[in-house]
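Chemist: Pasting a predicted model and its sequence here:
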Amino acid sequence: MAEGLRERKKRETRQRISDVATGLFLAHGFDKVTVADVARAADVSVNTVFNYFGTKEELFMDRRAEAEDVPSRVVRERGPGESVVAAFRREFLAAIEAQDWRYGLNEGADEFERVVAGSPSLTARMREMEEQRRERLARTLAEETDAEPEDLRPRLVAAQILEATGLLARQAVRLRMAGESWGRIAPWLREQAQAAFDLLEKGIGDYGAGSP
């Protein structure tokens, strides 16, 4: 269905408010910027801001809903006969090439992280979002595999996959923050990602056993 004029204007207004807010947060820090500051800079009323965003944190995390659904979408859209681990390997390697924001690999992810780290409320919201991602992925895995309610495997798999991709992404951000260029980070990240997914795919039973 084609987007109507009213819907388009609402979408554009929401995006403009979000863009203005993000710019202010990056420039001054999340806790130092008020909703009134955002409204004034976006040339709208405070009530208008809250019509589009329920909380100040939502102004900064405006793509939270999409980010929370990414892991479940990877599972739902995997190819015929493709395992869950294989689907995430393919998706994450493609994300490195695209510097995908959904995995925190985009230009500016280091600035985003600095703002989050400087705000206790944003840090708490990020933890909450990660928990929601795990829960949603676990439910999707349970549905896709017809798991029984007492079967813990969907939760275990969800936790392992998201910890692996999260660790890889966080380390890439740390390297950016340390001044490394993406041209140096990307090859290292691809190598580490392949090793991580190899572990997930083959299991860790022999890890640390040493040579016979």
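Modeler: Good, I have the coordinates. Remember, it's a predicted structure, so these values are computed and weren't measured experimentally. Numbering: from 1, shown residues only.
Chemist: From now on I want contacts and neighbour counts done on CA atoms only, so please keep to that.
Modeler: Fine.
Chemist: Going along the chain, name the helices of the chain.
Modeler: Along the chain, the segments classed as helices by DSSP state H run 5-28, 35-42, 46-52, 56-60, 64-76, 84-98, 109-117, 120-145, 153-177, 182-202.
Chemist: Just list the residues touching L137, thanks.
Modeler: Neighbouring residues of L137 by CA atoms under 8 Å, 6 or more residues apart in numbering: 69, 71-72, 158.
Chemist: That should have said F197, apologies.
Modeler: Counting by CA under 8 Å, 6+ apart, F197 touches 85-86, 89.
Chemist: Tell me the most packed of those, by neighbour count.
Modeler: Among the contacts of F197, R89 has the most neighbours (other CA atoms under 10 Å), with 21 neighbours.
Chemist: For A117, see how far away the nearest residue to that one once chain neighbours are set aside is.
Modeler: Leaving aside its chain neighbours, R89 sits nearest to F197 (6.2 Å; criterion: CA to CA, 6 or more residues apart in numbering). In this view, F197 and A117 are 28 Å apart by CA to CA, to the nearest Å.
Chemist: What is the neighbour count of Y52?
Modeler: Using other CA under 10 Å, Y52 has 18 other residues around it.
Chemist: isn't it right up against R14?
Modeler: Yes - shown here, Y52 and R14 form a contact pair, counting by CA atoms under 8 Å, at 6.2 Å.
Chemist: Pull the contacting residues for the nearest residue to R78 once chain neighbours are set aside.
Modeler: Excluding its sequence neighbours, the residue lying closest to R78 (CA to CA, 6+ apart) is A87, at 5.7 Å. For A87, the contact set (CA under 8 Å, 6+ apart) comprises 74-75, 78-79.
Chemist: Okay, one more to line up with it:
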Amino acid sequence: MGLRESKKQQTRTTIADAALPLFLEHGFDQVTVADVARHAGVSTNTVFNYFSTKEDLFFDRQAEAEGHLAALVRDRAPGTCPVEVVRDDLLAALQQNEPTLGLHPGALRFWQVIHDSPALRAREREIGERAEAQLATALAEHPPSTVGAPDTIDPPGPALLAGAIAGTYRAALREIQRRIVSGEPPARARDAVAPAVLRAFNWLRLGLYADAGEQTPQERQPPRWPPEDQ
């Protein structure tokens, strides 16, 4: 990264870092872009040069979130089931208390701010829809292997498969959010959600691929929760 790009990234990070504490303290709808600019020490126009909308200031990593599932599918090893790849990535994130899952002390207030703002709830849905669309594109370009499948088997199309995978993934995140907002400690929420994630993705894989020449979760040893090294 060149010096110019590095400075631009630093400015963007400074603005985002100034915005989130304001939103968490006062609520999303009560904070203006001018408030953020003032706290970041830049002009309002500068903020809009880096963030097209106020929602972008709150979800400043939305591009990464939208492309995450698609990247997992594109980069998976040849012959690997996409359902497995997404399952194992989510289980690893849960095991490591990945901050983007909301498993940290400040998560409760973060989720509450989203819950209290119709604009943020709408943007959250848009992020999920765009993530699913990118996943469908990745699955079309890198489809699951059907080697050994009977000729009569017609595997699910990319859009349907993406909907099933992304829907299960979003449901897991919503369950984490529900538990955290209800006051459940993050560690307890994680330990309750992880086994359900494992079962849900295994059943999804079984239903999608058991008749398509893929190994089922019973034929290939699935991961365990808690992990054996804990």
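Modeler: Noted; the coordinates are in hand. As the structure is a computational prediction, the values presented were derived from the model and not from experiment.
Chemist: circling back: show me what the residue nearest to R89 of the first structure aligns to in the second structure.
Modeler: In the second structure, F197 of the first structure lines up with F201, judged by TM-score structural alignment.
Chemist: okay, which residue is most central for the second structure?
Modeler: By CA atoms, centre = their mean, the second structure has its centre lying nearest to A65, at 5.0 Å.
Chemist: Now do D151 of the first structure against R139 of the first structure, distance only.
Modeler: As judged by CA to CA, D151 of the first structure and R139 of the first structure stand 11 Å apart.
Chemist: Neighbour count for the two, which is higher?
Modeler: Remark: of D151 of the first structure and R139, R139 carries more neighbours, 16 against 11, as counted by other CA under 10 Å.
Chemist: wait, doesn't that one sit right on L156?
Modeler: No - R139 of the first structure lies out of contact with L156 (CA under 8 Å); the separation is 11.5 Å.
Chemist: For E66 of the first structure, see how far away A39 of the first structure is.
Modeler: The spacing between A39 of the first structure and E66 of the first structure, counted by CA to CA, is 24 Å.
Chemist: no, scratch that, I was asking about Q15 of the first structure
Modeler: Distance from Q15 of the first structure to E66 of the first structure, by CA to CA: 15 Å.
Chemist: neighbour count winner among the two?
Modeler: Q15 (15 against 11).
Chemist: And the more buried one, what's its match in the second structure?
Modeler: Counting by TM-score structural alignment, Q15 of the first structure corresponds to T13 in the second structure.
Chemist: Kindly report the same for R139 of the first structure.
Modeler: When the second structure is aligned by TM-score structural alignment, R139 of the first structure is paired with T137.
Chemist: Ok, M177 of the first structure next?
Modeler: Matched by TM-score structural alignment, M177 of the first structure corresponds to V181 in the second structure.
Chemist: is it true that that match touches Q112?
Modeler: Yes - look at V181 of the second structure against Q112 with CA under 8 Å: they come within range, at 6.9 Å.
Chemist: Can you name the residues that contact the counterpart of A37 of the second structure in the first structure?
Modeler: Aligned counterpart of A37 of the second structure in the first structure: A39 (TM-score structural alignment). A39 of the first structure sits next to 17, 45-46, 48-49 when contact means CA under 8 Å, 6+ apart.
Chemist: Over to F51 of the second structure?
Modeler: Counting by CA under 8 Å, 6+ apart, F51 of the second structure touches L57.
Chemist: Mind telling me what it corresponds to in the first structure?
Modeler: Aligned by TM-score structural alignment, F51 of the second structure pairs with F53 of the first structure.
Chemist: For R134 of the first structure, see how far away that match is.
Modeler: Distance, F53 of the first structure to R134 of the first structure, using CA to CA: 24 Å.
Chemist: One more: V157 of the first structure?
Modeler: Per CA to CA, V157 of the first structure is found 10 Å from R134 of the first structure.
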